[in-house]
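*Asks:* My questions concern the predicted model and sequence given below.
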Amino acid sequence: MRADRLLSIILLLQTRGKMTAKALGEELEISRRTILRDINALSFSGVPVYSEGGHGGGFSLDEAYRTTLTGLNTKEVQSLFVSSNSEALRDVGLGDAGERLLLKLLAALPNPHHSTADHIRQRLMIDPTWWWHETSISPYWEEIQRAVYEDRMIHAQYENFDGKIAERTLAPYSLICKSSVWYLLAERDGELRTYRVNRFHSVQLLDGSFTRRPDFDLPAYWRAHTQNLENFSSGYHCTLRVHPERISFIKTLMPGRWEMAADAEDNGWKTISLSMDSDLQAKMLVFGLAGFVEVVEPGELKEAVAAQAREILEQLAL
């Protein structure tokens, strides 16, 4: 365990530069005293770790020092070579580079680890792509990428969730691929917002650039953003009574957005509470489950479904 921890300290200092004992301890979840002992052990073994006291000080490595792949353990080698989908990398022109990187890593591994890499690649695969997704990328994909890479402002026409198209002047920070769908994280009016790339109707690169927030960190921001979405409680909520044959369908269609009530036995029908994006989504679900669902609440949903059903019957009678 200590050998892995010492290697982690070296890698952290290589990738992040100068770090304090407090920062290293928080990253590795160990005490400051343990970090100081580990630093002494690294120095004693010949690793060029330097310390600097005072404000702005910390520990750092000699710039010419680089560790090798010989310190990798079996699980770390396995995690490197898990078979994964490279579609997202191909979208941004990095698919071939990713494949070459794996070949170089394999070549750099000590021989005893080669069989480990092949073993895991044939037994575990992570595919982040949804079953059905759009294969065509946005016609403004190149402009969006360039704006992100060059910190260029853009003027765009964007289609909102309700179908209305609005003019936007944006400072594009980052591109994020979530379940095979690309999103643009951009700043507008001093606030970071997320835009679905395939909803842009036009994108114009502007001459002006922007300055990123000095404290912005994409992985940290996205973790907090997704957590906020999961905890967001002001969306549309409804409660349905559902036939047992359709319970599995709802669970598959809306993972993480349902909660089952503890019902008394009633011919197998179950009460299920759902969180949705809008009343339109709720109406579509109810119509799709026609004959296998009853609306419990809200009353407005029940009335809206009944009114819509009457309109459909009237149209069919014409």
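*Replies:* Sure thing, it's come through.
*Asks:* Every contact and neighbour count from this point should use C-alpha atoms.
*Replies:* Will do.
*Asks:* Centre of the chain to the helix or strand hosting Tyr50, how far?
*Replies:* Under the criterion of DSSP states H and E, Tyr50 resides in strand 49-52. Here strand 49-52 shows a centroid-to-chain-centroid distance of 36 Å under the convention Cα atoms, centre = their mean, to the nearest Å.
*Asks:* one more structure, for comparison:
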Amino acid sequence: MLLLLQNRGRMTAEELASELDVSVRTVYRDIEALSSAGVPVYADRGRTGGYQLLGGFRTRLTGLTEQEAKALALAGLPGAAAELGLGTVLAAAQLKLDAALPTELRAGARELAERFYLDVPGWHRGIERLDQLTDVADAVWRSRRIRVDYRRWDDSAVERVLEPLGLVLKAGNWYLAARCEGDERTYRVSRIDGLSDLGEEFSRPEGFDLAEYWREWSARFERRLYPRTATVRVTPLGRELVPVYLGSVGARALRETATEPDSGGWSRVELPVEPGAPALGELLHFGPELEVLAPAELREQVAEAVARMGALYG
């Protein structure tokens, strides 16, 4: 209750009871206990009243469990923080956290940090290092309208006026969620060639949730990226290779569509595939561990490619 009041300000007894899953009577009792313990909590009476801490009161970082302290050691992304110009800020915060933790919890957190390390990018690409990223981040922090020179996927150049809403780091790549001409859109930061601050603040959309926006946008992007489905059958090894070659899309297809293995060990799966030539390349990765059953034209393309490869190798 103390942490809720500290972080949210004024809250009614009903709000506290709902948040803590207790009765209002319990809230009254615990408020009295906090007050008796010397915590400066007071009540505003009336229809819009509630409980509130005396201005400026803060509790120390007490009550952390050993597991919570260890989890905090994994919470930071130092590489990403450095990209955003927050590397020294993160280091200072970690020092303050270490100083506030009891000795036994501090030792446990350091022990975990020595044994686990989070490396975000994949093997074949690193985190993008971009001159514009800190400026974009600054515009996000300060809700500043910006003008950008942007390269689209076909390498054509456009100019856009953006209201930056948030930054997302996905597999080593930075993406900007922004409002443009009244619509919420996503831009890859590496394609921003130039940026200027227009000197104007904007009001963020009420209720905008960056995590929810990113989930919805990712789902739409995935549907565009994989607009059709191939019916295939895979060997046990092919089944293991599906998430390796197709990532989370393949893993979900296995969970949702894979049949039980037949007597020969083969399973049938409905795999999302890209349009055109990329689909052929994806399926050829599997070699003899996957057979395309449908659509017929895709099966024919795979058969033709395999025949050409057979002729090439004699």
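*Replies:* On my side now, so go ahead. Because the structure is predicted, anything quoted here is derived from the model rather than measured.
*Asks:* Report the TM-score for the pair.
*Replies:* With the length set by TM-score structural alignment, normalised by the length of the second structure, the two chains reach a TM-score of 0.78; 301 aligned residues with a Cα RMSD of 3.4 Å.
*Asks:* just to revisit the earlier point, what's the strand holding Tyr50 of the first structure packed up against?
*Replies:* Applying 3 or more Cα pairs under 8 Å, 6 or more residues apart in numbering; DSSP states H and E, we find strand 49-52 of the first structure packed against helix 32-44, strand 58-61.
*Asks:* so where is it in the second structure?
*Replies:* Aligning strand 49-52 of the first structure against the second structure (TM-score structural alignment) gives residues 41-44.
*Asks:* What residues of that stretch count as buried?
*Replies:* Val41 (16 or more other Cα atoms under 10 Å).
*Asks:* average gap between that stretch and the first structure?
*Replies:* Superposing on the first structure and averaging over aligned pairs (mean Cα distance after the TM-score superposition for the first structure), stretch 41-44 of the second structure comes out at 1.7 Å.
*Asks:* show me what contacts Val39 of the second structure?
*Replies:* Neighbour list for Val39 of the second structure: Leu53 [criterion: Cα atoms under 8 Å, 6 or more residues apart in numbering].
*Asks:* let me fix that: Pro244 of the first structure
*Replies:* Neighbouring residues of Pro244 of the first structure by Cα under 8 Å, 6+ apart: 268-270.
*Asks:* Return the subset of those lying in strands.
*Replies:* Lys270 (DSSP state E).
*Asks:* What does His133 of the first structure correspond to in the second structure?
*Replies:* Counting by TM-score structural alignment, His133 of the first structure lines up with Arg125 in the second structure.
*Asks:* What about the closest residue to its match other than its chain neighbours, how many residues nearby?
*Replies:* Spatial nearest neighbour of Arg125 of the second structure, excluding adjacent residues (Cα to Cα, 6 or more residues apart in numbering): Gly172 at 7.1 Å. Using other Cα atoms under 10 Å, Gly172 of the second structure has 17 neighbouring residues.
*Asks:* what residue of the first structure matches up with Gly172 of the second structure?
*Replies:* So, by TM-score structural alignment, Gly172 of the second structure is matched to Ser180.
*Asks:* One more: Leu95 of the second structure?
*Replies:* For Leu95 of the second structure, the residue aligned by TM-score structural alignment is Leu103.
*Asks:* who's in contact with the residue nearest to Arg125 of the second structure?
*Replies:* Taking Cα under 8 Å, 6+ apart, we find Gly172 of the second structure in contact with 120-122, 125-128.
*Asks:* Going by neighbour count, which of those are buried?
*Replies:* Buried residues within those, counting neighbours by 16+ other Cα under 10 Å: 120, 127-128.
*Asks:* Now flag whichever of these is closest to Pro40 of the second structure.
*Replies:* Nearest to Pro40 of the second structure out of those is Val120 (Cα to Cα; 43.6 Å).
*Asks:* Which helix or strand contains the closest one?
*Replies:* Per DSSP H and E, Val120 of the second structure falls between elements, in no helix or strand.
*Asks:* for Gln204 of the first structure, same thing?
*Replies:* strand 200-209.
*Asks:* now what about the helix or strand following that strand, what contacts it?
*Replies:* Per DSSP H and E, the first helix or strand lying C-terminal to strand 200-209 of the first structure is helix 218-231. Outside helix 218-231 of the first structure, the residues within contact range by Cα under 8 Å, 6+ apart are Ser174.
*Asks:* Then stretch 185-198 of the second structure?
*Replies:* Contact with stretch 185-198 of the second structure is made by 128, 130, 132-133, 135, 139, 144-152, 173-179, as judged by Cα under 8 Å, 6+ apart.
*Asks:* First-to-last residue distance for stretch 56-63 of the first structure?
*Replies:* When the termini of stretch 56-63 of the first structure are compared using Cα to Cα, to the nearest Å, they are 18 Å apart.
*Asks:* Could you check it and say which residues are buried?
*Replies:* Going by 16+ other Cα under 10 Å, stretch 56-63 of the first structure has these buried residues: 58-61.
*Asks:* And for stretch 143-155 of the first structure?
*Replies:* Neighbour-count burial for stretch 143-155 of the first structure [16+ other Cα under 10 Å]: 143-145, 147-148, 151-154.
*Asks:* Repeat that for stretch 18-33 of the second structure.
*Replies:* Counting neighbours by 16+ other Cα under 10 Å, the buried set in stretch 18-33 of the second structure is 24, 27, 31.
*Asks:* Stretch 251-271 of the first structure too?
*Replies:* Using 16+ other Cα under 10 Å as the test for burial, stretch 251-271 of the first structure gives 251, 258, 269-271.
*Asks:* Stretch 78-89 of the second structure too?
*Replies:* The neighbour-count check on stretch 78-89 of the second structure (16+ other Cα under 10 Å) flags 78, 80, 83-85, 87 as buried.
*Asks:* How far off centre is it?
*Replies:* Using Cα atoms, centre = their mean, the offset of stretch 78-89 of the second structure from its chain centre is 17 Å.
*Asks:* Now for Leu289 of the first structure: which residues touch it?
*Replies:* Arg246.
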